[in-house]
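# just to be clear, the model below is a prediction. Sequence and coordinates:
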Amino acid sequence: MTRKLYSLCGSDRARPFSPHVWKTAMSLAHKGLDFDTVPIGFTEIRAIEDGATNLVPLLRDGEKLVKDSFEIALYLERTYPDRPALFAGEGAMAISRFVEGWSQATLHPAVTRIIIRDIHDRLDPVDQAYFRESREKRFGTSLEAVAESGGSSLATFSEKLEPLRHLLKIQDFLGGATPLFADYIVFGAFQWARIVSPQRLLQPGDPVTAWFERCLDLHGGLGRSVTAA
């Protein structure tokens, strides 16, 4: 059985960058499940699998189609219980929901402002037009104005990591001695920036940097299979 993971990319189809797809790629690797990556652009999403989704990731596992990175993780946990756990119990699942909320509310908006122009510049022209229109509608201002605000977002970015930094001073992963899905949630945000933008969000000597390097090495170096921008 061949699993397919539909993965967002720019004009270079060998460089998938979606933070949410990276959560799923790491989850599949964590479970030891083989999969093929199907690269797609923003404007191609609605055409895949007969219009099954308007967002990625989308996973085809045999006859089953699953969307949303958290739902995919839950599906993998239920379907492959004999494989390494992504949640290690109800408590870890609940904590992962909190981590997802923190990542979406704190990390993603800041990262978006920092790298938004880099994302745009790496897209095909048809996707650039879509990206500009959709992001300007979301932010209520021009793409250039959002990008200009990225400087202040970068200047204060390290402060936003303090809860994560505090934890990683005392343990190697959010999951403890070994990673869980909570790690992949946060990893996705940093991997997104690493692949798309030459701007560096993490500094040497930071416990968060050390954790990110450990995550890049997981599963045979899956995270390093795409080089940094």
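Perfect, I can see it now. Numbers count the residues shown, from 1 in each chain.

# please count neighbours and contacts with C-alpha atoms only from this point.
Fine.

# hmm, Phe187 and Phe212 touching each other?
Yes - under the contact definition of C-alpha atoms under 8 Å, Phe212 touches Phe187, with a separation of 6.8 Å.

# the more surrounded of those two?
The neighbour count for Phe212 versus Phe187, taken as other C-alpha atoms under 10 Å, is higher for Phe187 (23 against 20).

# just checking, the more buried one touches Asp217?
No - taking contact to mean C-alpha under 8 Å, the distance of 11.8 Å between Phe187 and Asp217 leaves them out of contact.

# now do the helices in this structure.
Counting by DSSP state H, one finds helices in the chain at the ranges 19-30, 69-79, 90-102, 108-121, 125-139, 143-155, 157-160, 162-168, 181-196, 207-221.

# report the buried residues of the last one.
The one in question is helix 207-221. By neighbour count on 16 or more other C-alpha atoms under 10 Å, the buried set for helix 207-221 is 207-212, 215-216, 218.

# tell me how far that helix lies from the chain's centre.
The chain centroid and the centroid of helix 207-221 are separated by 14 Å, computed with C-alpha atoms, centre = their mean, to the nearest Å.

# contacts for that helix?
Among residues not part of helix 207-221, those counted as contacts by C-alpha atoms under 8 Å, 6 or more residues apart in numbering are 26, 29-30, 161, 164-165, 168-169, 172-173, 187, 190, 202-203, 222-224.

# just the angle between that helix and helix 181-196, please?
Here helix 207-221 runs at an angle of 90 degrees relative to helix 181-196 (axes from the mean of the first three to the mean of the last three C-alpha atoms, to 10 degrees).

# try it against this one:
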Amino acid sequence: MSLVLYELCGADAGRPFSPYAWRIRMALKHKGLDFECRPKPFTEIPAIAPEAGRTVPILVDGDRTICDSWAIATYLEDAYPDRPSLFGGTGGRAAAKLVEGWVNGSVSTLIARLIVKDIWDILAPADQAYFRETREVRFGMSLEEVQAGREARRADLATALLPLHLMLKSQPFIGGEAPLHGDYLLFGTLQWARIASPFELLEPDTPVAQWRERCLDLFAGFGRSVPAARSI
């Protein structure tokens, strides 16, 4: 039986956009494992596996249910050691944990403020109510106010991505000559924005933009299986 990955979608179930679930989508492809995706809207997630968690991704592998993207990645690495390694060894696993902290603590926070109203736009009405209430409490202002003036704030993201910009001048992936889970950690976040919002985060032809294109091409263009958002 194939693995089952529960992930997040908006009104269109064919456009799953969770940054954390995309990390695991790519990890499963890297491992060469068969899996089934089951997209769910925000308000249906708590009922998937109450004993495991209230957020996606949730991975079901036989009688095992694992939540949290990092826990799932390490589970896949340890449970399927005969498949290609996500980390390339213990040092790579430790380095990926640093990348995760950088992406979660810096990059994702900046991106959320650039696209939060766009995310609301793609949700079904019940999820829109939930999303607006919880995010406006989190940010202390309306979604419209959070996203206002984003063109001027795009430079903040470029600054946060500068370490990667410099690295990619000498190698094609965070993992070196080939991608590892460190690549998927950041790619998932950029894929979240690409699918949920028409606002372009990256200047074209920069090392980071070119790296994202390489990631989109991985696994026969798996990342491109969900088209980028378009302005209405």
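Done, it's in. What you are looking at is a predicted structure, and each value in this text was computed from that prediction instead of being measured.

# circling back to that earlier point, make CSV out of the helices of structure 1 and add distance to Arg60 of structure 1.
CSV is the format used below for the helices of structure 1 (distance: least, C-alpha to C-alpha, whole Å):
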stretch, distance to Arg60 of structure 1
helix 19-30, 12
helix 69-79, 10
helix 90-102, 23
helix 108-121, 26
helix 125-139, 24
helix 143-155, 34
helix 157-160, 35
helix 162-168, 33
helix 181-196, 20
helix 207-221, 21
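
# of all those helices, which one is nearest Gly62 of structure 1?
Proximity to Gly62 of structure 1, assessed across those by C-alpha to C-alpha, is greatest for helix 69-79 (12.0 Å).

# among the contacts of helix 207-221 of structure 1, which ones are buried?
By neighbour count, with 16+ other C-alpha under 10 Å, these hold 26, 29-30, 164-165, 168, 172-173, 187, 190, 202, 223 as buried.

# and those residues, which is closest to Pro125 of structure 1?
Phe190 (25.3 Å).

# quick one on the thing from earlier: tell me the one of the buried residues of helix 207-221 of structure 1 nearest Ala229 of structure 1?
Within the buried residues of helix 207-221 of structure 1, proximity to Ala229 of structure 1 (C-alpha to C-alpha) peaks at Leu216, which comes in at 14.7 Å.

# what lines up with the closest one in structure 2?
For Leu216 of structure 1, the aligned position in structure 2 is occupied by Leu216, per TM-score structural alignment.

# touching, Leu59 of structure 2 and Ile66? I think so.
Yes - when contacts are counted by C-alpha under 8 Å, Leu59 of structure 2 is listed as touching Ile66 (5.2 Å).

# shared neighbours, the two?
Common contacts of Leu59 of structure 2 and Ile66 (C-alpha under 8 Å, 6+ apart): Ile72.

# which of these two has more neighbours?
Neighbours per residue (other C-alpha under 10 Å) separate Leu59 of structure 2 from Ile66, with Leu59 holding more: 28 against 20.

# residue contacts, the more buried one?
For Leu59 of structure 2, the contact set (C-alpha under 8 Å, 6+ apart) comprises 3-6, 65-67, 72.

# relative to Arg3 of structure 1, how far out is the equivalent of it over in structure 1?
Following TM-score structural alignment, the counterpart assigned to Leu59 of structure 2 within structure 1 is Leu59. As for Leu59 of structure 1, its distance to Arg3 of structure 1 is 7 Å (criterion: C-alpha to C-alpha, to the nearest Å).

# need the counterpart of Met26 of structure 2 in structure 1.
Met26 of structure 2 maps onto Met26 in structure 1 when the alignment is built from TM-score structural alignment.

# grab the nearest non-local neighbour of that match.
Sequence neighbours aside, Tyr184 is the residue nearest to Met26 of structure 1 in space, at 6.5 Å (criterion: C-alpha to C-alpha, 6 or more residues apart in numbering).
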